[in-house]
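compute the structure for the input listed below.
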Amino acid sequence: MTSSLRDLKVYTTYPHRCSYLEAEEATTLFIDPRQAVDQTLYSNLSMLGFRRSGNHIYRPHCSHCNACIPARVPVNDFQPNRTQKRCIKRNSDLQVTVRSSVSSDESYALYDRYIRARHADGDMYPPDRDQFESFLNNPWDCTEYCEFRKDGRLLAVAVVDLMLDGLSAIYTFFDPSEDSRSLGRYAVLWQIERSKELGLPFVYLGYWIRNCSKMSYKSDYQPLETLINNQWTRSTEGLIETF
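Okay, here's the model as predicted:
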């Protein structure tokens, strides 16, 4: 089952408060939630700049703002910088297990601590078990939950979608008491290595937003490709050109 992209129905939301840029309004384009989705369709939509949240596939569609720029790392050309090498070394004592579910009490307890400590001002606060499972579910049987442990203790979980041309970094949550490890950064570096091992050319990082500190960090992974005017373009010397 693979639907033609031309046949897809899409809907837009009413303008709403932007989650990333203060004082901005956002409009979101959604694929019809009744649309049957498989890995091929999902991969094709990702190449066009769409992302997943739970069962919903979406893309920003704001009339007066184009700050959200899809970004991906071409993994075969990626070389960690000095800071990233130190991060890899600092976390070399972690054991990683890949699972097919995130519904354990242990995972939710970690998520609860993470949201309360790091995102108390965000849309996911206060944390809720139903919201957690619907947000991070495995709707099309292509999601992996990568657990990072030290001596059996769960320190981080990276939610990763396996697509035809790469991995999509959906979300990472971690123990807020382990700030010195830079676990969010390490999870991306680990996914880049995993994508290489799987023979997949890209890691999709979602949207790069220059003026949002929570999203601008993605330019630390070089080279970085961004989707501008419907074409994937490689940034030059760490700079990202906008349109």
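
contacts, neighbours, all on C-alpha from now
Fine.

what comes up buried for the one helix or strand A156 maps to?
Using DSSP states H and E, A156 falls within strand 153-162. The neighbour-count check on strand 153-162 (16 or more other C-alpha atoms under 10 Å) flags L154, L155, A156, V157, A158, V159, V160, D161, L162 as buried.

okay, those residues in CSV with distance to E241 next?
Shown next, in CSV, are these (distance: C-alpha to C-alpha, whole Å):
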residue, distance to E241
L154, 39
L155, 36
A156, 33
V157, 32
A158, 29
V159, 29
V160, 27
D161, 27
L162, 28
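
before we compare anything, build this one as well:
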Amino acid sequence: MRHTLPIAPQFYVTAPQPCPYLEGRMERKLFTALQGDTAGKLNDALSKQGFRRSQNVLYRPSCAECSACMSARIDVSLFSHSRSQRRVQKRADHLHRRATSPWATEEQYALFREYLDGRHAAGGMADMDMFEFAAMVEETPIKSRLIEYTEDESLRAVCLTDILDDGLSMVYSFFDPALERLSLGTYIILDHIAIARDLGLPYVYLGYWVPGSPKMSYKAKFKGLEVYRNGAWQPLSDANTYAADIHPLSTDPIAEQVARISLPDVRS
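Below you'll find the model as predicted:
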């Protein structure tokens, strides 16, 4: 099914498939292509409206009877470390950060395989080969960087990061699963907050937060977290007040969703 706004781009809906976050539910995504000279502006505008990027596609959940998934971002001005996050920062501060162009290497792919095998062996990306990994990293029509974290020249963690006009978007991160003590997933987020502050960018976009999903619960531990809900960003004051209940009227019709999307002015 295709839904079109008065001007480009065109929006589509995926067929329902099993939800990766909540057992027994089906997910559906609203998406559009990201291409051409206006790709950067479109990515900036739709990221502010709960969309995420995957290669040359922008998407957000549009499930028929569920609205649990919410885009999440950290307001850098409101963030402060918890005690446990300070310990994470201290334990991993010996890592060296380097930013590179989005170009895949065999070393990155080897670490990516270790991460999937150790953390997500049954996930949807478990069978990705080197060519698919390279496509994930390199097929970006916007300003992206690979942020690598090394220890004695050995690669320990990587994050594919988009640079938006109002923040950093963490597209995908992976790390050495054997270094569980370092809490590298948390450390990468903490370091992106530091990078955003250095660049004067107000937000760090984390992807989706899903109440009721254990694999997403860590995001609620960051102070200054906001979620995109009912067409607006709102502070996440108490994660326990959000529920993943199913309701047949929780999602508006696709045509109404598309009509409310605000597009950037792409005129010269």
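
TM-score for these two?
The TM-score (TM-score structural alignment, normalised by the length of structure 1) is 0.93; 240 aligned residues with a C-alpha RMSD of 1.9 Å.

follow-up on the earlier one: what does the strand holding A156 of structure 1 correspond to over in structure 2?
The aligned range for strand 153-162 of structure 1 in structure 2 is 154-163, by TM-score structural alignment.

need the next SSE after the strand holding A156 of structure 1, C-terminal direction.
strand 166-174.

and the end-to-end length of stretch 95-111 of structure 1?
One end of stretch 95-111 of structure 1 to the other measures 19 Å (C-alpha to C-alpha, to the nearest Å).

contacting residues for the aligned partner of Y11 of structure 1 in structure 2?
Matched to structure 2 by TM-score structural alignment, Y11 of structure 1 sits across from Y12. Y12 of structure 2 makes contacts with M1, R2, H3, L30, F31, T32, as judged by C-alpha atoms under 8 Å, 6 or more residues apart in numbering.

how about TSV for those residues, with secondary structure and distance to L206 of structure 2 added?
Listed next are these as TSV, based on DSSP: H, G, I helix; E, B strand; the rest coil; distance: C-alpha to C-alpha, whole Å:
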residue	secondary structure	distance to L206 of structure 2
M1	coil	29
R2	strand	28
H3	strand	28
L30	strand	19
F31	strand	18
T32	strand	20
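
OK, contacts around the residue nearest to S173 of structure 2 when sequence neighbours are not counted?
Spatially, and ignoring its direct neighbours in sequence, S173 of structure 2 is nearest to C159 (4.1 Å; C-alpha to C-alpha, 6 or more residues apart in numbering). Residues counted as contacts of C159 of structure 2 (C-alpha under 8 Å, 6+ apart) are L146, I147, E148, M170, V171, Y172, S173, F174, I188.

cool, and Q35 of structure 1?
The neighbours of Q35 of structure 1, taking C-alpha under 8 Å, 6+ apart as the test, are L8, K9.

mind checking the SS state of it?
The assignment at Q35 of structure 1 comes out as coil when based on DSSP: H, G, I helix; E, B strand; the rest coil.

so which strand or helix has the match of Y11 of structure 1?
Here Y12 of structure 2 is assigned to strand 10-13, by DSSP H and E.

ok so, going back, what separation is there between the residue nearest to S173 of structure 2 and M136 of structure 2?
From C159 of structure 2 across to M136 of structure 2, the span is 12 Å (C-alpha to C-alpha).

Y218 of structure 2 too?
According to C-alpha to C-alpha, Y218 of structure 2 and M136 of structure 2 sit 24 Å apart.

who has more neighbours out of those two?
The residue with more neighbours, out of Y218 of structure 2 and M136, is M136; 20 against 12, by other C-alpha atoms under 10 Å.

shouldn't the more buried one be in contact with R53?
No: look at M136 of structure 2 against R53 with C-alpha atoms under 8 Å: they stay out of range, at 10.4 Å.

re the thing from before, mind reading off the mean deviation between the strand holding A156 of structure 1 and structure 2?
The superposed strand 153-162 of structure 1 is, by mean C-alpha distance after the TM-score superposition for structure 1, a mean 0.7 Å from where its aligned residues fall in structure 2.

ranges for the helices of structure 1?
With DSSP state H applied, structure 1 shows helices at 39-47, 82-90, 105-118, 129-135, 183-197, 213-216, listed in chain order.

export the ones you listed as a markdown table, with columns for distance to E22 of structure 1.
Converted to a markdown table, the helices of structure 1 look like this (distance: least, C-alpha to C-alpha, whole Å):
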| stretch | distance to E22 of structure 1 |
| --- | --- |
| helix 39-47 | 26 |
| helix 82-90 | 30 |
| helix 105-118 | 18 |
| helix 129-135 | 24 |
| helix 183-197 | 24 |
| helix 213-216 | 12 |
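
so which of the ones you listed is nearest P223 of structure 1?
Among the helices of structure 1, the nearest to P223 of structure 1 by C-alpha to C-alpha is helix 183-197 (12.1 Å).

mind listing what's buried in that closest one?
Across helix 183-197 of structure 1, burial judged by 16+ other C-alpha under 10 Å covers L183, G184, R185, Y186, A187, V188, L189, Q191, I192, R194, S195, K196.

contacts for it, please.
Helix 183-197 of structure 1 has contacts (C-alpha under 8 Å, 6+ apart) with 73, 75-76, 84, 87-88, 91, 156, 158, 166-167, 169, 172-174, 201-203.

that helix vs structure 2, mean deviation?
Helix 183-197 of structure 1 sits 0.4 Å off on average (mean C-alpha distance after the TM-score superposition for structure 1).
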